[in-house]
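Engineer: Kindly return the folded structure for what I paste below:
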Amino acid sequence: MAGKCNCPCCPRTKEPKAVPLPSVTTLAPADHLWSTGKDKAVNLRMEGSGPGSETPMTIHQMFLETVESYGDHPALASKQEGQWVTVTWRQYYEQCRAAAKSFLKLGLERYHGVGILGFNSPEWFISDIGCIFAGGLATGIYTTNSPEACQYVAANCEASVLVVENHKQLVKILQVKDQLPHLKAIVQYKDELQPKLPNLYTWAEFMKLGEEVPDEQLDAVIGSLRANECCTLIYTSGTTGNPKGVMLSHDNLTWTANAAGVMSQLSHGEEVVVSYLPLSHVAAQVNDMWIGVRFAGTTYFAEPDALKGSLGTTLKEVRPTAFLGVPRVWEKMQEKMKAIGAKASPMRKRVADWAKSIGLQYNYSAMNEEHAVPWGFMLANNLVFKRVRSALGLDRCKACYTGAAPITKDTLEYFMSLNMPLLELYGMSESSGPHTISTSNSYRIMSCGKVMPGCKTKLDNPDQDGNGEICFWGRNVFMGYLNMPDKTEEALDQDGWLHSGDLGRHNQNNFLYITGRIKELIITAGGENIPPVPIEDAVKAETAIISNAMLIGDKLKFLSLLLTLKCVVDDNGEPTDELSPEAVAFCQQHGVTATKVSEILANKEPAIYKAIQEGMERVNAKATSNAQKIQKWVILEQDFSISGGELGPTMKLRRPVVVKMYQEKINKMYGVENQ
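Structural biologist: Presented below is the predicted three-dimensional model:
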């Protein structure tokens, strides 16, 4: 049974204060749909009727509505000394007010940032929302950032306060503190303070700081908040140049949380999610925090080592009603399940294969809205599907989502065969997260769903096959990039449409398919445009030992590939030299005893190199032209990782970074002398 929090900073009995709110239609004066000044309001993309016409509201108004209806319902749950401890919506609200008062006490200025640097936790949420209540700009900073990258974000948002998780993150800030002229205080929310420094506070000290701040002072700030003003900054992890601060308004977040939840058919007071993806990323923030506030859901916080192995245990304990995984999370689950399946008895394997064929048949039928239930489905469900869901902790899960990076057809079909269709979402930081959503009764494999009601999509400059640049319109479209008018003008056209840089097409039923990314398109020396992802996915699907594949060939005479092999990841998320169980099994199937990546590379293991080459030939046989055939490939010494810099925070490939890192190997494949 979850315990109740009794710490001194968690008021338990106080009723929420009646706060003088502006009339719900009061918006700050504005002249434009966009702005690059943090204190400038924007016009909202309101519709005359229907889903885009709802009355705008601030974060505080949305939160207070939930507290009034669900005050005693659990809002947050986190592990303390091995036990789940819950905080109700009323307690959560009071803690956000207490944090807001402490920020005011520390001198948080209006429209200045509060940087939050740490793994997902109640303190993260309370710092974020407390900052917004106090009139600041909530700013997540990636835990993987270097001290210099932390300094850039904190300086760019003029952070008055930085909230850090532990000593490791504190050390980064202390290294750059002298380059942060607006910084007034640092709060560390976990572990003992090692250095006792002025203006450095524990979480308990911080929460007490504002006790003397009168309610009236905070209420005056809350009462001055406007729905069309900025409240949050999301920094895009730029592959080149400095990250851009995406300015999101109260309305961006409150409207999008409602629209996404309604489209996904969420029930008020019934939803349960596990928070583990980086909260500095818009997808996690909207999914874990804002939809939770709008629909009075309960957010359980995973352990900091979630992506290194503990997530499975948390899922089994929590049994969420919806689960969002980036493609790499689903791929890891798939690899693990395949490894377990490989050790099963021949009889069990036959049963599993039979059940999966039934599952795939059933889900394709459901996807095409035919709803034909194949013979044996109930038996397969009882023998296999239900057991798999229970083993994963997803037995209560009504929807399994994937987004933030491309996913392979192989992984999608694998989960469909287990009666767990993965529903793709699509959007970007600049669209406050989701723009198109797949739902359990409306999805197509390899499509990222249909546009949210109240939003619009247009395809700019379509080619003869209907592929054009995907452009967004709706109340989810951001305000602009902080202090970057030139970049804002690149993203938003004169009419206010957001240009995504992604290429896509619609099918006859208005499902959106992403077909490439303009900047990722490889234009060969012969002038042919080639989207790399389908070729990379095909190579990975053909050869089970390959972990990552990256296509090279921009402005070059032919295509080549950088490959990495599947390996074991250590406790810090770093790739090791040990081959993964699936890779070892692949080697054994080909009569090879190697267990390390280095062993395969040292001997250029003929059987493995031959198997990979045969996979390439199968992919090349399906190529639409000679220019799309892979001529050369090389295996790299280690897999891509976030810590290595090749992958972004959501495991998205950072192509320019990889090219730079492996330029020497690329030059060698093309016979170019290294300078």
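Engineer: Please make it C-alpha for all contacts and neighbour counts, starting now.
Structural biologist: Fine.
Engineer: these two touch, right, residue 548 and residue 641?
Structural biologist: No: applying C-alpha atoms under 8 Å, one finds residue 548 not in contact with residue 641, separated by 10.1 Å.
Engineer: Counting neighbours, what do you get for residue 149?
Structural biologist: Number of residues near residue 149 (other C-alpha atoms under 10 Å) recorded here: 18.
Engineer: now swap in residue 188 and tell me
Structural biologist: Count around residue 188 with other C-alpha under 10 Å applied: 26.
Engineer: could you show me where the helices are in the stretch 301-450 of the chain, in order?
Structural biologist: Here the stretch 301-450 of the chain has its helices, by DSSP state H, counting those that start in this stretch, at 311-318, 327-342, 346-367, 377-380, 386-392, 409-417.
Engineer: Before we compare anything, build this one as well:
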Amino acid sequence: MSDTQTLIENRPPSVATLFVQRVDATPDAEAYRYPVPGSGQSPDEWKSLSWAQAAERVYAIAAGLAQLGVVSEERVALACSTRVEWILADLGVMCAGAATTTIYPSTNAEESAFILADSESRVLIAEDAAQLAKARERRAELPNLRHVVVVDPAGAEPVEGDPEGWVLSLADLEARGAAHLEKNPGAVKERIAAITAEQLATLIYTSGTTGRPKGVRLPHDNWSYMAKAIAATGLVTGEDVQYLWLPLAHVFGKVLTSGQIEVGHVTAVDGRIDKIIENLPVVQPTYMAAVPRIFEKVYNGVAGKAREGGGAKYKIFQWAAEVAREYAKVSQDNFRRTGRPGAPFALSAKHKVADALVYSKIREAFGGRLRACVSGSAALAPDIGFFFAGAGIHILEGYGLTESSAASFINPGEAYRTGTVGKPLPGTEVRIADDGEILLRGPGIMEGYHQLPEKTAEVLESDGWFHTGDIGELSADGYLRITDRKKDLIKTSGGKYIAPAEVEGQFKAVCPFVSNILVHGADRNFCTALISLDEPTILGWAKEQGITGSYAEVVAAPQTVELIDGYVKRLNEGLQRWQTIKKFRLLPRDLDVEHGELTPSLKLKRPVVEREYRALIDEMYAGSREA
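Structural biologist: Coordinates of the predicted model:
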């Protein structure tokens, strides 16, 4: 048996156990960094918690929950943005032997109440008065909810009509727990020792595109396996500094906290997306996980800034971008053949010049120390991946689902291949079904959907194989390429199959102004597209052209339509005839989470967008033979 197999097969029953081991091993090492917002114009102040300090708070939360009557496997919901208290609370829930139900803070009161009721959550840990208000509004529907613990208590005091002790602050909960531990110092350790691998640890509700979300049951063993498997890849070490901003209610964000506990590196945590650019030079991370939309926005921003600098500067950027892509492709191909990266002398010389002019500035914007980024949740356009690879920002694409505890595949360090999601994590099996669907089996796969045995049976076979719903291809040496969601494949009226995500990804690489694009064409005789533009980038271009007005007015201008038409024509040059976009419409605003068009991890909800813009779609097909 290999060392890797031994590491994974001899895993402890829970991350709670791993946490105790980590605290015992490196009590004084830095665990978490977090910002304390400055007042007025003063910058944020970053503070730290050692593993021992984190444990003191985690055990106090666990003991406090026990004092509220929470018992093994009972659900404690977390409705909070990404911040250090989220991690401490989640660990506190797990150390109490209970299970965390995650709720995005952007979720409306109706859906929050559904999740709280369906999960039968006994306690809600709410970020602030706004999250408390959602629970209070629907309290009549939540007979199981005994307490709401508020992280930021300002304005979240109990009101008339609240049951006795229904609202308390996180500080109150920790004080209760600390007092209990003074009298019973071993209380939490006893709870941790009693946790079994099969016990429920996390209930994550999928943000489905239609209907009610399904609760995915992830036992403690899923997270213990993930922690050990991530460590076994060797991609992160105890010397790393991770910048964590992803939503922790999402499985991608959550899995990063498990890996960190096993490896023992520092995590700087701040979920404020508008602070990312400001935080990167301060945190100076060595690795960071993100979703493709972030890399697309950075790429568009760099291209936009170059364009604003004048024609010569923009031409230099375009040249450097092409050099980066060529260098990355050649270098990766060379690594595949010889085991060493590198490129011919002439290309390397051009790359060196482009590095001094363009790439070094991009790396500085990321903090200057970034070894690698992990990208997941959706496909990254290969041309954008190659651009960053050539610029020295190595994006390791990975793949997983909520049902597989997030991380099933990851690109292996230096041997990464842009356009693939890499190889399976140690201990995970994969096979491709006859229809191209990716099937997974291993210790990361869910127990099933909460109280939905029929839905579970649809995707989980009795021998453990899970049907992902994604279509993919495996290379001879085990690299996986995702081509599309099975249910998203378009079949035209002419009988041709099209993977819309592939076409959409190519357009994002061609057009620096795009924010989101949806390709439509199911049962139609040609393809069309709905396109939303990146507001800062297109408004910057409009200013140069002397076009004034709001975003909606700018996208309606004939010059803007003509501009995007040029990029659509360029896209079509590289497509098969049946894939080409014959018509498109620019949307009057960008797609967003608030309107329900994107999931919180910024994935497109196709049915929602198609329903909302049905009139524009019908307009594009009006007058065609099928209309």
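Engineer: how close does residue 441 of structure 1 sit to residue 398 of structure 1?
Structural biologist: Separation of residue 441 of structure 1 from residue 398 of structure 1 (C-alpha to C-alpha, to the nearest Å) stands at 11 Å.
Engineer: Between these two, point out the one with more neighbours.
Structural biologist: More neighbours surround residue 398 than the other of residue 441 of structure 1 and residue 398, with 17 against 11 (other C-alpha under 10 Å).
Engineer: what sits against the more buried one?
Structural biologist: 321-322, 440 (C-alpha atoms under 8 Å, 6 or more residues apart in numbering).
Engineer: likewise residue 125 of structure 2?
Structural biologist: Here residue 125 of structure 2 is in contact with 76-80, 89, 148-151, 170 (C-alpha under 8 Å, 6+ apart).
Engineer: redo that, cut-off 10 Å
Structural biologist: 76-80, 86, 89-90, 100-103, 131-132, 147-151, 167-170 (C-alpha atoms under 10 Å, 6 or more residues apart in numbering).
Engineer: repeat for residue 584 of structure 2
Structural biologist: Contacts of residue 584 of structure 2 by C-alpha under 10 Å, 6+ apart are 517-520, 527-531, 561, 564-565, 568, 616-617, 620.
Engineer: Which residue is the nearest non-sequential neighbour of residue 30 of structure 2?
Structural biologist: residue 50 (4.2 Å; C-alpha to C-alpha, 6 or more residues apart in numbering).
Engineer: In PyMOL, how would I select the buried members of the contacts of residue 584 of structure 2?
Structural biologist: Of those, the buried ones can be selected in PyMOL as follows, counting by 16 or more other C-alpha atoms under 10 Å:
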select buried, resi 517+518+519+520+527+528+529+530+531+564+568+616+617+620
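Engineer: Mind checking which of the contacts of residue 584 of structure 2 are in strands?
Structural biologist: Among the contacts of residue 584 of structure 2, the residues falling in strands (DSSP state E) are 517-520, 527-531.
Engineer: if we take those residues, which one ends up nearest to residue 117 of structure 2?
Structural biologist: residue 518 (34.3 Å; C-alpha to C-alpha).
Engineer: What's the match for that closest one in structure 1?
Structural biologist: Matched by TM-score structural alignment, residue 518 of structure 2 corresponds to residue 550 in structure 1.
Engineer: Same check for the contacts of residue 398 of structure 1, but in structure 2.
Structural biologist: Among those, the contacts conserved in structure 2 (both residues aligned by TM-score structural alignment, their matches' C-alpha atoms under 8 Å) are 321-322.
Engineer: Would you tell me which one of the contacts of residue 398 of structure 1 comes nearest to residue 586 of structure 1?
Structural biologist: Once C-alpha to C-alpha is applied, the member of the contacts of residue 398 of structure 1 that ends up nearest residue 586 of structure 1 is residue 322, at 33.7 Å.
Engineer: ok, the match of residue 518 of structure 2 to residue 655 of structure 1 distance?
Structural biologist: In terms of C-alpha to C-alpha, residue 550 of structure 1 sits 8 Å off from residue 655 of structure 1.
Engineer: what's the answer for residue 165 of structure 1, then?
Structural biologist: 30 Å.
Engineer: Could you check which of the two has the larger neighbour count?
Structural biologist: Comparing residue 165 of structure 1 with residue 655 by other C-alpha under 10 Å, the one with more neighbours is residue 165, at 22 against 17.
Engineer: what's that one in contact with, if anything?
Structural biologist: Applying C-alpha under 10 Å, 6+ apart to residue 165 of structure 1 gives the contacts 116-121, 123-124, 143, 187-191, 203.
Engineer: switch the cut-off to 6 Å
Structural biologist: 118, 188-190 (C-alpha atoms under 6 Å, 6 or more residues apart in numbering).
Engineer: Now for whatever residue of structure 2 lines up with residue 144 of structure 1, how many residues are close by?
Structural biologist: Using TM-score structural alignment as the criterion, residue 144 of structure 1 maps onto residue 106 of structure 2. Neighbours of residue 106 of structure 2 under the rule other C-alpha under 10 Å: 14.
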